[in-house]
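Student: dropping the sequence and predicted coords here.
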Amino acid sequence: MRDSAKIRFARQLRREMTPAERYLWTRLRRRQLSGCRFRRQHPLGPYIADFACVEKRLVIEIDGSQHGESGIDARRDAWLRQQGFKVIHCWNHDVLARVDQVLASIAEVLAIPHSDG
C-alpha cells in the first residue's frame, strides 16, 4: 500500500473505531497515562497500529475474536519488534470490562526503560 493510501486508510480507521478502541482512546489521549503521547491508528512501516507511543516505542493492539490465530498479527508483531517496538495485545472484552487493569498493565510497560539498540 502506498503511503498516501495508507494514510487515507488510517484516517478511515480513526473514524470507524470499535467501541473498545474508542473507550481506551478516551483514557490514553492528551497524555493521561504516564504523561505519554499516544497516537491512534498510526501507520508504522507497512502496518497500522491501533495505538502507538512512538517516544516509548510501544504499540497497543486491541483484539477481538478474529485475532485468535492470525498469522498476519504474528508477522506484524515480529516486524514491529525488529523495529524496536514493544507490542501489547489487549482483548476487547478486557478493555470494556476492566479498563483500569488494562491501563495499569500498559503503565507497567511504559515504566520499563527503553533501549535504543
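Tutor: Perfect, thanks for sending it.

Student: from now on I want contacts and neighbour counts done on CA atoms only, so please keep to that.
Tutor: Will do.

Student: mind listing what's buried in the helix or strand where residue 26 lies?
Tutor: Taking DSSP states H and E as the criterion, residue 26 maps to helix 19-28. Within helix 19-28, the residues scored as buried using 16 or more other C-alpha atoms under 10 Å are 20-22, 24-25, 28.

Student: which residues touch that helix?
Tutor: The contact list for helix 19-28 (C-alpha atoms under 8 Å, 6 or more residues apart in numbering) reads 33, 37-38, 40, 50, 62, 92-93, 95-96, 99.

Student: farthest pair in the residues you listed?
Tutor: Across the contacts of helix 19-28, no pair lies farther apart than 37 and 93, at 24.0 Å, counting by C-alpha to C-alpha.

Student: circling back: and of the contacts of helix 19-28, the nearest to residue 11?
Tutor: The closest of the contacts of helix 19-28, once distances to residue 11 are taken by C-alpha to C-alpha, is residue 40, at 9.4 Å.

Student: take a look at this one as well, against the first:
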Amino acid sequence: MAAKRVDGERRWAVADRSSQSPQRRFARAMRHTPTEAEKTLWWHLRHRLKLPDAHFRRQVQIGSYIADFACHGLKLIIEVDGGQHASVIAYDNERTKRFEADGYRVLRFWNNDVMSNIDGVLEVIRRAMMTPPTPDPSPQGGGEHQRPE
C-alpha cells in the first residue's frame, strides 16, 4: 500500500496493479510452473539453509532479466539451468554480466546436479552465503592505497 495525501490528510490506497510489465507477468507465470529441479532447490533453500540475511525469492525480476532465485541481502543469485541453456550460452553470459554489474554474485547449477547431488549444491551455496560480497570498486579506478608522505 502507498500513502497518499489528500487535502493534508493521509489516506492509504492500493497502488494500481492493473497494468504490469510483460516481464513481471512472465516472472509470475514462471513462479506458478517451476521445473522439478527448481521445486527441489526451493524446498531446500527454505528448509535447510536458514541463515541470517538469507531470504531467497523465486523468479525475481532484476533489470530486464529474471533470476531463478535471488537473495538481495547477500547479493546472491542462483540459476538452475536445463539442457536448453547449452545452446544459449551467450545470452546466459549477458545475463550474468548484468547481474554482476548490479553487485550480485551468480551461482549456476545444472538441473541434474540439483536432482542427483543436492547436498553438494547446498554446500556450494552455503559457502557462497558465508563469504561476504566484494565491495564495489572505486569509481576513480584506484586510490585505495595512499602513498606514504
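Tutor: Structure's in. What do you need? Quick caveat, the model's predicted, so the values are computed rather than measured.

Student: any idea what the TM-score is?
Tutor: Once superposed, chain against chain, the TM-score is 0.91 (TM-score structural alignment, normalised by the length of the first structure); 115 aligned residues with a C-alpha RMSD of 1.6 Å.

Student: where in the second structure does the helix holding residue 26 of the first structure fall?
Tutor: The aligned range for helix 19-28 of the first structure in the second structure is 36-45, by TM-score structural alignment.

Student: mean per-residue distance, the matching stretch to the first structure?
Tutor: Overlaying the first structure shows stretch 36-45 of the second structure at a mean distance of 0.5 Å from the equivalent residues (mean C-alpha distance after the TM-score superposition for the first structure).

Student: what sits up against the strand or helix carrying residue 31 of the second structure?
Tutor: Per DSSP H and E, residue 31 of the second structure falls inside helix 22-32. Contacts with helix 22-32 of the second structure, where a contact means C-alpha under 8 Å, 6+ apart, come from 58-61, 64-66.

Student: reformat those residues as JSON lines; add neighbour count and distance to residue 31 of the second structure.
Tutor: Shown next, in JSON lines, are the contacts of helix 22-32 of the second structure (neighbours: other C-alpha atoms under 10 Å; distance: C-alpha to C-alpha, whole Å):
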{"residue": "58", "neighbour count": "19", "distance to residue 31 of the second structure": "7"}
{"residue": "59", "neighbour count": "23", "distance to residue 31 of the second structure": "6"}
{"residue": "60", "neighbour count": "22", "distance to residue 31 of the second structure": "9"}
{"residue": "61", "neighbour count": "17", "distance to residue 31 of the second structure": "11"}
{"residue": "64", "neighbour count": "9", "distance to residue 31 of the second structure": "17"}
{"residue": "65", "neighbour count": "17", "distance to residue 31 of the second structure": "14"}
{"residue": "66", "neighbour count": "20", "distance to residue 31 of the second structure": "11"}
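
Student: show me which pair in those residues is furthest apart.
Tutor: Going by C-alpha to C-alpha, the pair spanning those furthest: 58 and 64, at 15.6 Å.

Student: residue 80 of the second structure contacts residue 108, correct?
Tutor: Yes - between residue 80 of the second structure and residue 108 there is a contact under C-alpha atoms under 8 Å: 6.0 Å.

Student: of the two, which one has the most company?
Tutor: residue 80 (20 against 14; other C-alpha atoms under 10 Å).

Student: the second structure: strands as residue ranges?
Tutor: 2-6, 9-13, 57-62, 65-71, 76-81, 105-110 (DSSP state E).

Student: what is the neighbour count of residue 131 of the second structure?
Tutor: 10.

Student: now do it against residue 105 of the second structure, distance only.
Tutor: As for residue 131 of the second structure, its distance to residue 105 of the second structure is 11 Å (criterion: C-alpha to C-alpha, to the nearest Å).
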